[in-house]
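[1] Okay, sequence plus prediction incoming.
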Amino acid sequence: MPHAAQAQDAQHFWSGDWYLKVGATGFLGAKYDGSSKRLLQAAPLISLGRAGSTVRFSSRNDNPAFAFVDTGAFRAGLSGKLILTRDGDTSDDLKGLDPVRFGGELGAFAEVYPTDWLRLRGELRHGIRSHDGLVGDLAADAFVDVSDTVRISGGPRVAAATSDYFDAYYGVDAGEAAASGLSQYKPSGGLQSVGLGTAITWQATEKIEASAFAEYKRLMGPAADSSLVKERGTRNQFLVGLSATYRFDFTLD
């Protein structure tokens, strides 16, 4: 009987308190990576993890994630990204190029807090339908609370990818060159971009959070060498915007 009671009381890996953050972001940024023209855009924000006493840092650059490991100072689990169609309707610059199809990326993330004011996060994802490459992101964010409800944060970002990713977004084969007027280009893998991001975050209520942000990145390697970027775009990419999220708290047995 004691053994049966212990088995019945044992918790599953999902048991405990959790949070789900959902929201949206609107921003003014490039029509596509490498474009010199800007467009007002919107995207969803989703984050799922275990609740804890420590307030965790989050960034608009974080893709939707599910943490299997969460110790407060370290989190790791699944991450994913939704990819929208990119074709000639996105920009006239892309007419004649093969479209990037609607799909996504699925992979893993890990983040660590070496101090109570710094977070390091990395993601590695594989393309699904949109491309067949691997994409990696690294970011470091320092943050400081200037009041009980306002936080300022910022830090560097680095992105890299394999040749299959670059071919989908920046490659121009012979047929595409003839149809688009761009020079033919076959990319390899490597560094995609380096940049900086900063944000001001306001904890409006216990559950509602809003932020204003600005980012700059410079395309590198295979992305910067693409004829699409050299002949019709720019290596320098700027973005400014606003976001808001609402946190749902719940418990699983």
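    That came through fine. Residues are numbered from 1 along each chain as shown.

[2] contacts and neighbour counts: CA atoms only from here.
    Fine.

[3] Spell out, range by range, the strands that occur in the stretch 51-200 of the chain.
    All strands of the stretch 51-200 of the chain, identified by DSSP state E, counting those that start in this stretch, fall at 65-70, 74-83, 103-115, 118-128, 134-145, 150-161, 190-203.

[4] Okay, one more to line up with it:
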Amino acid sequence: MRSSAILALSLSAALGAALPAAAQDRSFNFSLLGGIAAKPDYPGASDYSATPLAGFTFGSLTYGGRAMGAGIGAIPKNGFRFGGSFRVVGSRRISDNPQLAGLKEISTAYELGLGVTYQQTNWNVFGNIRQGFGGHHGVTGTIGSDLIFRPSDRLTISGGPRINLGDSEYASTYFGVSAAEAGASTFGQFNAGGGVLGAGVSVRATYNLNDRWSLEGLASYEKLMNDAKDSTITQAGSEDQWTVGIGLSRAFTLRF
């Protein structure tokens, strides 16, 4: 009896020691950003408003002894890496923009997709592709490059050029004006096609407050191009699109 009890206790202790070690081999590291931004009321607008700022950053995934990604706060490893891409396009409401009377209203759109980056210590190049849900069901993408500066262990500043693309579904949703809309509004009819819809530059600064929390600031400029620029909606608004924002991000590590 006593030997059985000792054996049971020994097995329980061994199992208890093994489980945490196994859990450490399976983890998902990421960060969530929340804050506030000032951006155009809608694509092609000249008026700006405050809007929530949200973001997701992939850090690393460890499973079965294999690891992908360096983790939030670490300097990324050189070479190719894959990750997710997420963007929110705000709603377009007549109640908020009376000058759009006669045009269709557009609900908030959520874009989800994938991206690939070629990373070096002080620069990178990347491309993203996303599928829209909600306000539009088109496909969008971004091609860009960043120079990366690390003035201190806590501060990282990155920035570079961006080219934004969208298919005809996306372009017609935000920049097209149908015959019926032209008859009910002050905007002339316009058939918007896809392609390169804008180009500009983006800058982001991240200051690590500690291992979990970071303060982030961003600023970007985009000049609308081609059908996005020529749209009668943009002609009545502005082809120059600015965004500035600030927020807090928190890193998480889930073990499973």
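    Structure received. All figures in this text were calculated on a predicted structure; none of them were measured in a lab.

[5] re earlier: okay if I get the strands of the stretch 51-200 of the first structure as CSV plus mean neighbour count?
    Converted to CSV, the strands of the stretch 51-200 of the first structure look like this (neighbours: other CA atoms under 10 Å):
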stretch, mean neighbour count
strand 65-70, 17
strand 74-83, 18
strand 103-115, 18
strand 118-128, 20
strand 134-145, 19
strand 150-161, 20
strand 190-203, 20
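
[6] could those be laid out in TSV, adding distance to Ala224 of the first structure?
    Formatted as TSV, the strands of the stretch 51-200 of the first structure follow (distance: least, CA to CA, whole Å):
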stretch	distance to Ala224 of the first structure
strand 65-70	29
strand 74-83	21
strand 103-115	22
strand 118-128	21
strand 134-145	16
strand 150-161	12
strand 190-203	8
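
[7] So which of the ones you listed is nearest Gln8 of the first structure?
    Minimum separation from Gln8 of the first structure across the strands of the stretch 51-200 of the first structure (CA to CA) falls at strand 65-70, 22.5 Å.

[8] mind checking how far Gly188 of the second structure is from Ala171 of the second structure?
    16 Å (CA to CA, to the nearest Å).

[9] Settle it for me: which of these two has more neighbours?
    The neighbour count for Gly188 of the second structure versus Ala171, taken as other CA atoms under 10 Å, is higher for Ala171 (24 against 15).

[10] Give the aligned equivalent of that one in the first structure.
    Aligning on TM-score structural alignment places Ala171 of the second structure opposite Phe166 in the first structure.

[11] Give me the nearest residue to that match, chain neighbours excluded.
    Leaving aside its sequence neighbours, Phe166 of the first structure sits nearest to Pro187 (CA to CA, 6 or more residues apart in numbering; 6.1 Å).

[12] what do we get in the second structure for that neighbour?
    With TM-score structural alignment as the criterion, Pro187 of the first structure matches Ala192.

[13] how much space between its match and Gly166 of the second structure?
    From Ala192 of the second structure over to Gly166 of the second structure (counting by CA to CA), the distance is 11 Å.

[14] Then Gly132 of the second structure?
    10 Å.

[15] and for the two, which residues touch both?
    138-140 (CA atoms under 8 Å, 6 or more residues apart in numbering).

[16] and of the residues you listed, the nearest to Met68 of the second structure?
    Thr140 (25.9 Å).

[17] mind listing what the closest residue to that closest one other than its chain neighbours touches?
    Closest residue to Thr140 of the second structure apart from its sequence neighbours, by CA to CA, 6+ apart: Gly166 at 4.2 Å. Going by CA under 8 Å, 6+ apart, Gly166 of the second structure touches 138-141, 194-197.

[18] Go again with 7 Å.
    Contacts here follow CA atoms under 7 Å, 6 or more residues apart in numbering; on that basis Gly166 of the second structure touches 139-141, 194-197.

[19] and what of Gly136 of the first structure?
    123-125, 159-161.
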